[in-house]
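1. Pasting a predicted model and its sequence here:
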Amino acid sequence: NNSPVAFTVTAGSFGYPSNVFKVISREDGLLYCLRRLDNVKCVSNKICAAVNETWSKIRHAGICQFHKCFISQRALFFVHEYQPGGKTLKEKYLDHGGKPQLLQERLLWSYTTQLVAAIRTVHANRLACRCLQPNHILRTSGGRLRISCVGIADALEFEARKSLAEIQREDMVCLGRIILSLATRTMITPSTNEETLRACGIFLAQHYSSDLHALTSALLSKPPSVYEVCGIMANHTMDELDNAYATCDAYSNQLAAEYESGRALRLLLKLGFVNERPEFGVNRQWAETGDCYVLKLFRDFVFHQADETGRPILDLGHVVTALNKLDASDTEKIVLASRDGKAILVVSYAEVANCLENAYSELCAVSSEGQPTYGGETTADQSEMTHYG
């Protein structure tokens, strides 16, 4: 049910030839990440159903959500949440030329906190990530990390007889390798020799705090559980929480500004529908009488002011202030004058707001009832004319 749009090829990410596609679902129109593994003979439809049931319920901001896996065209497919613009930690920090720069310790603690939070959710559901490698962890905008490829190892190694404690312990060792890799800007893998590990450990101790060195050493030698790591990292978790609150506040302020702009836009749209409407059913003077006349004068008051010499005044502050007071139905009085100066009205913003609501409601009522609108033609007549061009 997915239509491929673009793809990149990776060679044997899980020991099998694999392709990664960006696809659009025909069911909901959303983008997804589709991974195809060829030559997989150890996975059946029954195994796919079991993995789907297990992983589809896992929700966490630090995990690319698993949607489903299935077998088709003699290949095994996995569908995960798509993260636009994401780069793996390997691409971002480990695939470099020349002498790399050290990462700030604050950033390392932030990454570690995010990964531990995601691992904690997975382990709490009696599962293991089994994909904690720099080439399977995405860094997206805002310094966010997201673990991708969850559920794939569970399907490929479904028949394996590893215990839950064993594979969860492997997760913690992989976390230690990731921290050491980022701190030293060196790719640390299970096959890395002892001499390289020792040199990287010395480098970590020389350039970073004892807390980070102690945590990394513990994860690589005698890994504690994820819950014990949460206790060890309590102070740094509070720092990450503070940053998250600050980000939420910034987003809330931005959203509030956009919401205020939306309120002004709604007022402008209503005024546009009502002001100087050429005809309204059989009443060709509707826009020049009653509430609509007040709105016409208010439109000139807001947008068509001029100085004593007749030059137009383009005062955005005046426009925003007037629209905000209209939206709030302020009781402040204003003077509205016709263009020829023969008609002068003293009204409040609240009275103008009431006129706007009455006129707009009248338009909506006639539109929804299908009554004549323009020159006596019914809505059905207009639709038929449009249909036939």
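-> Structure's in. What do you need?
2. contacts and neighbour counts: CA atoms only from here.
-> OK.
3. Make sure Lys68 is indeed in a strand.
-> Yes: under DSSP: H, G, I helix; E, B strand; the rest coil, Lys68 sits within a strand.
4. ok, it - how many residues close by?
-> 18 (other C-alpha atoms under 10 Å).
5. Enumerate every residue touching it.
-> Applying C-alpha atoms under 8 Å, 6 or more residues apart in numbering, we find Lys68 in contact with Cys48, Val51, Asn52, Ser56, Phe78, Val79, His80.
6. And the buried ones among the residues you listed, selectable in ChimeraX?
-> Buried subset of these, written as a ChimeraX selection, criterion 16 or more other C-alpha atoms under 10 Å:
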select :48,51,52,78,79,80
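7. can I get the contacts of Lys68 in CSV with distance to Arg198 and secondary structure?
-> Shown next, in CSV, are these (distance: C-alpha to C-alpha, whole Å; DSSP: H, G, I helix; E, B strand; the rest coil):
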residue, distance to Arg198, secondary structure
Cys48, 41, helix
Val51, 39, helix
Asn52, 41, helix
Ser56, 40, coil
Phe78, 38, strand
Val79, 39, strand
His80, 37, strand
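8. ok, and here's another one to check against it:
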Amino acid sequence: MGGSRAHCGAGCYVERMYGCTLLGLLLFVGTPLYSSECPCSDPALCQPIKDSRDFEVYVFHVRGKDWKNYDWAHVTTVAIFAPYEPELMCFAHSKGARYVLKGDVPLKDIVDSGNRTAWIAEKVRLAKAQYMDGINLDIEQAVLPQTPEYYALTALVKETTEAFHREIPGSQVTFDVAWAPPCVAHRCYNYTGIAELCDFLFVMSYDEPPERRTELIAGANAPFNQTITGYEQFIKIGIDPKKLVMGVPWYGYDYVCLQLTEDNRCKLKKIPFQGAERSNVAANQVGYSTIMKQINDSLSGRLWDDVQKAPFYNYKDAKGNIHQVWYDDPQSISLKVAYVKILGLRGVGMWHGDVLDYSDDPIARQQTEDMWKALLP
């Protein structure tokens, strides 16, 4: 989600397949994209999931068929940021897990109440046609307080929740927010109102800014103290902890060091960029499976920062440049997830479920199992 998380990429396949503008999309209302015939071998699997478990394990599915190897004993919701898969819907329902749409729309397009109503109606129709169980609203747009977009966003959440709950009994409507509430990335949302109006917030506790220093130094994607402070801030402004799901990263960042000091401080070059958390840092996002393959051949092997409570390592590329990679692993994730229970949060999730190595390699299999286990406090 966001610039690094890239939640806007693969999810709303209707727009991607048909190249729809909002107006064009609205013209599809009433035109089913799929047969109303249940695609599952057991028609009962096309019934929406109505029961909610005490502990939420929320998974974003982005690509491929690795979903077959998720920890289905604990998964409660799969949010689809990939093309619709009837097979996955049937399988998720067989495990008692919800299968939900991605919802994203330019806020300027739904300031008009009529456009907003039509957009919601299309999402409800699509979810019903595909036997889905709700929607994840992944807006992630800058909003200033008391603007038309500010009020339209709150109205969108309210009206989407009402429509889905009415049309698909037991359905789930969730909303993605940045790691802390005070206008992070210029997202000055009505957080308390939105939390009350939907089923819960998915808190994207990653892509957090590095500590402010006189020079730029590579650091953790989700430093422990800053991450936990974000949840305390959400609760302090009046949001029920049971309306918060902790999102953790299954990816890290690869930085090119201008200089690597003896105490492993990777000094970075500033670059001009607008509007992102890492606005003046050049870094590449890298998935956990790639990190696990690279770390054994690195210059340093796994290192640990006890202040940020996160692992990292250094390596040299083919051109002789020194890189530093910061990431999260079972140790760093477990430390944060422990606070799900301490703070009384609703559950945990990750971005995203498809960056682990689900092959038959015994080492990879153990690494993958450990990452899933780390989600359980």
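-> Received the coordinates, thanks. As the structure is a computational prediction, the values presented were derived from the model and not from experiment.
9. Need the TM-score from the superposition.
-> After superposition, the two chains reach a TM-score (TM-score structural alignment, normalised by the length of structure 2) of 0.23; 136 aligned residues with a C-alpha RMSD of 6.6 Å.
10. rewinding a little: ok, of the contacts of Lys68 of structure 1, which one's closest to Ala124 of structure 1?
-> Ser56 (14.9 Å; C-alpha to C-alpha).
11. Give the buried residues for the strand or helix carrying Val366 of structure 1.
-> Val366 of structure 1 is part of helix 349-369 when elements are defined by DSSP states H and E. Residues of helix 349-369 of structure 1 classed as buried under the neighbour-count rule (16+ other C-alpha under 10 Å) are Tyr349, Ala350, Glu351, Val352, Ala353, Cys355, Leu356, Glu357, Ala359, Tyr360.
12. quick check: angle from the next helix or strand after that helix to helix 349-369?
-> Going down the chain from helix 349-369 of structure 1, the next helix or strand is helix 379-387, by DSSP H and E. In terms of direction (axes from the mean of the first three to the mean of the last three C-alpha atoms, to 10 degrees), helix 379-387 of structure 1 departs from helix 349-369 by 70 degrees.
13. doesn't Gly176 make contact with Thr216 of structure 1?
-> Yes: counting by C-alpha atoms under 8 Å, Thr216 of structure 1 touches Gly176, with 5.0 Å between them.
14. coming back round to it: same for the helix holding Val366 of structure 1, what does it pack against?
-> helix 234-274, helix 290-303, helix 316-327 (3 or more C-alpha pairs under 8 Å, 6 or more residues apart in numbering; DSSP states H and E).
15. Buried deepest among these, which one?
-> Among these, helix 290-303 has the highest mean neighbour count (mean count of other C-alpha atoms under 10 Å), at a mean of 19.
16. helices and strands around it, which ones?
-> helix 234-274, helix 316-327, strand 333-337, helix 349-369.
17. Quick one: closest of those to Cys69 of structure 1.
-> helix 234-274 (32.9 Å).
18. other SSEs contacting the closest one?
-> Using 3+ C-alpha pairs under 8 Å, 6+ apart, helix 234-274 of structure 1 sits against helix 105-124, helix 290-303, helix 316-327, helix 349-369.
19. Now with 7 Å, please.
-> helix 105-124, helix 349-369 (3 or more C-alpha pairs under 7 Å, 6 or more residues apart in numbering; DSSP states H and E).
20. Val346 of structure 1 in helix, strand or coil?
-> Classified using three-state DSSP, Val346 of structure 1 is strand.
21. To what extent is it buried, counted in neighbours?
-> Neighbours of Val346 of structure 1 using other C-alpha under 10 Å come to 9.
22. now the residue lying closest to Gly347 of structure 2 once chain neighbours are set aside: how far from Tyr251 of structure 2?
-> Distances taken as C-alpha to C-alpha, 6 or more residues apart in numbering place Glu56 nearest to Gly347 of structure 2, at 4.3 Å, with adjacent residues excluded. Taken as C-alpha to C-alpha, to the nearest Å, the spacing of Glu56 of structure 2 relative to Tyr251 of structure 2 amounts to 21 Å.
23. if you count what's nearby, which of those two comes out ahead?
-> Tyr251 (25 against 20).
24. Thought Thr290 was touching the more buried one, still the case?
-> No: checked against C-alpha atoms under 7 Å, the pair Tyr251 of structure 2 and Thr290 is beyond contact range at 9.1 Å.
25. Of all the residues in the helix ranked longest in structure 2, which ones are buried?
-> Ranked by residue count and defined by DSSP state H, the top helix of structure 2 is helix 148-167. Within helix 148-167 of structure 2, the residues that qualify as buried are 149-161, 163-165, counting by 16+ other C-alpha under 10 Å.
26. Repeat that for stretch 13-24 of structure 2.
-> Buried, per 16+ other C-alpha under 10 Å, within stretch 13-24 of structure 2: Tyr13, Leu22.
27. Quick check: end-to-end length of it?
-> 14 Å.
28. and the angle from the very next helix or strand once past the longest helix of structure 2 to helix 148-167?
-> Using DSSP H and E, the helix or strand that follows helix 148-167 of structure 2 in sequence is strand 172-178. Per the same axes, to 10 degrees, the angle that strand 172-178 of structure 2 makes with helix 148-167 is 150 degrees.
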